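K.L.:
Coordinates only, no sequence provided:
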């Protein structure tokens, strides 16, 4: 049993280069959010509301909940919600279908503002992605799916939400799976190097999946399951019997 414990401890040893994030090197950091901002996709659920100095002028553009009238509407106003269809369009009041897929949130806001400006002077457009979520799996403290309040989240922030990598997580080969234009792409990120901050998936998109693979020690330790417990129990019994016979 002592030998098993010793081998387990030796196999779990990890060097500094395996554990430390963003080790110093000469890599220049040039990540720009504007170039890597997530793009709107079919299935995204958006809240869009129009504002202006003349509130009455915005009424045709803001959906009203039929059950929300009178003072209740003033206390808790209804926020219009739209879903991007499979062809990339939302059906917006008065304007009709607007194609938003492939645009960043900022670009989509500007496009809607241009359309609404044909009817309202200096309109404001507020938009959020209601179903922006990322999934973190593997060797992290709290694996799961996390809903994000806005569309700006980094790979590091997502790992932070999941409680960071465990000591058994491979930091040099983090996998990010992203669906783009109907197909899934894989990106590998080495968090031990500063160049990770320049990765095209440093800023995450909605529905990204992050997977942290286990290291050798974790894989090895998984072999010591119930069978190991049985082996240890049998070994202990044999030792006890030998001790009694010798005595």
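P.N.:
Sure thing, it's come through. Quantities reported herein were computed from a predicted structural model and do not represent experimental measurements. Numbering: from 1, shown residues only.

K.L.:
Going by C-alpha atoms from here, please, whenever you check contacts or count neighbours.
P.N.:
Fine.

K.L.:
just the helices in this protein please.
P.N.:
Ranges of helices within the chain are 2-11, 16-19, 33-36, 55-58, 70-75, 105-116, 155-161, 216-221, 226-246, based on DSSP state H.

K.L.:
now for those, which one comes closest to residue 25?
P.N.:
Among those, helix 16-19 comes nearest to residue 25, with 12.6 Å by Cα to Cα.

K.L.:
how about that closest one: buried residues?
P.N.:
residue 19 (16 or more other Cα atoms under 10 Å).

K.L.:
one step back: residue 168 is nearest to which of the helices of the chain?
P.N.:
Short answer: helix 216-221, nearest of these by Cα to Cα, at 5.8 Å.

K.L.:
what's that closest one packed up against?
P.N.:
helix 2-11 (3 or more Cα pairs under 8 Å, 6 or more residues apart in numbering; DSSP states H and E).

K.L.:
Residue 210 is nearest to which of the helices of the chain?
P.N.:
Nearest of the helices of the chain (Cα to Cα): helix 155-161, 8.3 Å.

K.L.:
Any chance you could list what contacts the closest one?
P.N.:
Under the contact criterion Cα atoms under 8 Å, 6 or more residues apart in numbering, helix 155-161 has outside partners 134, 136, 140, 142, 146, 165, 201-204.

K.L.:
switch to 10 Å and redo it
P.N.:
133-137, 140-146, 148, 154, 162-165, 174, 176, 189, 191, 196-197, 199, 201-205, 208, 210-212 (Cα atoms under 10 Å, 6 or more residues apart in numbering).

K.L.:
In addition, the following structure is provided for comparison:
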């Protein structure tokens, strides 16, 4: 009676080990939508970000008149540093404007300019239109500053700055140092702030359909949540490690059998 019981236990352990193996199916990106890899509707393309409350906008005004440049952009040295990206954060803050709860920024000589809900390109046109009746200018440059996203979970934690206007989910993963071997790529979650409150989007980052879906591009202040695979409990990453663990388990079972059963 005891021998079949031990054999059944060993077979059960073997089945568990095989089911817990982590293969390339679990870890590879851009997989075709088959073998439990979901498909997503090709319905949402990249949409320009719409300015929201508390966004910070860096605004520079360009004019042939040095006094106008100095008024909006500071001294010549400050202006050169800001345009080249070598200026200090203090200088940057001097020409950064916060979008208030009413959707307006307060701009020198002009006063309130409503920018909430506008794209960066639309904001540029609105500011130029507001300034031109007062001063002769060539153009206006508008950029968002302080655009970040966060990554939390499964040993990953950090806050990252957008290096460009558009950042997709794969670029975000690369910036975070890639997902670990034991991360569940089938259940990536993004917490996103919207005008109607916070929403959570859950998707499988292994699917090639992600590229043309609503999950592909990040927005400022997104939080990416990652969680470990259940297989991490067994620590089995390949068939060879499964066999090694099985042999060890079998040997341990034989020792117990010889010591207590015979």
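P.N.:
Everything's here; your move. A quick note: this is a predicted structure, and the numbers were derived from the prediction, not measured.

K.L.:
Got a TM-score for the two of them?
P.N.:
TM-score of the superposed chains, computed with TM-score structural alignment, normalised by the length of the first structure, equals 0.72; 213 aligned residues with a Cα RMSD of 3.3 Å.

K.L.:
hang on, the earlier thing: could I get the helices of the first structure as CSV with distance to residue 25 of the first structure?
P.N.:
Converted to CSV, the helices of the first structure look like this (distance: least, Cα to Cα, whole Å):
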stretch, distance to residue 25 of the first structure
helix 2-11, 28
helix 16-19, 13
helix 33-36, 23
helix 55-58, 54
helix 70-75, 55
helix 105-116, 34
helix 155-161, 19
helix 216-221, 26
helix 226-246, 44
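
K.L.:
And residue 24 of the second structure? What does it align with in the first structure?
P.N.:
Taking TM-score structural alignment, residue 24 of the second structure has residue 16 as its aligned residue in the first structure.

K.L.:
contacting residues for its match?
P.N.:
So residue 16 of the first structure contacts 23, 192 (Cα under 10 Å, 6+ apart).

K.L.:
between the helices of the first structure, which gets nearest to residue 87 of the first structure?
P.N.:
helix 105-116 (15.5 Å).

K.L.:
Contact partners for the residue nearest to residue 40 of the second structure when sequence neighbours are not counted?
P.N.:
Excluding the flanking residues, the one nearest residue 40 of the second structure by Cα to Cα, 6 or more residues apart in numbering is residue 209, at 5.5 Å. Counting by Cα under 10 Å, 6+ apart, residue 209 of the second structure touches 30-33, 37-42, 215-216.

K.L.:
What of residue 201 of the first structure?
P.N.:
Residue 201 of the first structure touches 36-38, 154-155, 175-178, 186-189, 208, counting by Cα under 10 Å, 6+ apart.

K.L.:
can you check residue 154 of the first structure too?
P.N.:
33, 160, 197, 201-205.

K.L.:
ditto for residue 38 of the first structure
P.N.:
Taking Cα under 10 Å, 6+ apart, one finds 102-105, 151-153, 201, 203-206 in contact with residue 38 of the first structure.

K.L.:
circling back: considering the contacts of residue 209 of the second structure, which is situated nearest to residue 12 of the second structure?
P.N.:
residue 37 (27.6 Å).

K.L.:
circling back to that earlier point, restricted to strands, list the contacts of residue 201 of the first structure.
P.N.:
175-178, 186-189 (DSSP state E).

K.L.:
In CSV: these, plus neighbour count.
P.N.:
Listed next are these as CSV, based on neighbours: other Cα atoms under 10 Å:
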residue, neighbour count
175, 19
176, 21
177, 17
178, 19
186, 12
187, 14
188, 16
189, 21
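
K.L.:
Nearest to residue 47 of the first structure among these?
P.N.:
Of those, the one sitting nearest to residue 47 of the first structure (Cα to Cα) turns out to be residue 178, at 23.3 Å.

K.L.:
Aligned to the closest one, what sits in the second structure?
P.N.:
Residue 178 of the first structure maps onto residue 192 in the second structure, with residues paired by TM-score structural alignment.

K.L.:
Which parts of the second structure are strands?
P.N.:
Using DSSP E, strands in the second structure cover 56-62, 96-98, 104-107, 111-114, 139-145, 148-153, 156-161, 188-194, 197-203, 223-225.

K.L.:
Can you check which part of the first structure the last one sits on?
P.N.:
Per the alignment by TM-score structural alignment, strand 223-225 of the second structure matches residues 209-211 in the first structure.

K.L.:
buried ones in that stretch?
P.N.:
209-211.

K.L.:
now stretch 14-33 of the first structure
P.N.:
For stretch 14-33 of the first structure, a neighbour-count test (16+ other Cα under 10 Å) marks 19, 21, 31 as buried.

K.L.:
a markdown table for these, including distance to residue 182 of the first structure?
P.N.:
Shown next, in a markdown table, are the buried residues of stretch 14-33 of the first structure (distance: Cα to Cα, whole Å):
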| residue | distance to residue 182 of the first structure |
| --- | --- |
| 19 | 35 |
| 21 | 33 |
| 31 | 25 |
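
K.L.:
returning to that earlier point: among the ones in strands among the contacts of residue 201 of the first structure, find me the one that's closest to residue 44 of the first structure.
P.N.:
Distance to residue 44 of the first structure across those (Cα to Cα) is lowest for residue 178, with 14.8 Å.

K.L.:
how about the residue most central in space within the first structure, what does it touch?
P.N.:
Centroid check for the first structure by Cα atoms, centre = their mean gives residue 134 as the closest residue, at 2.6 Å. Neighbour list for residue 134 of the first structure: 144-148, 153, 155, 158, 204-210 [criterion: Cα under 10 Å, 6+ apart].
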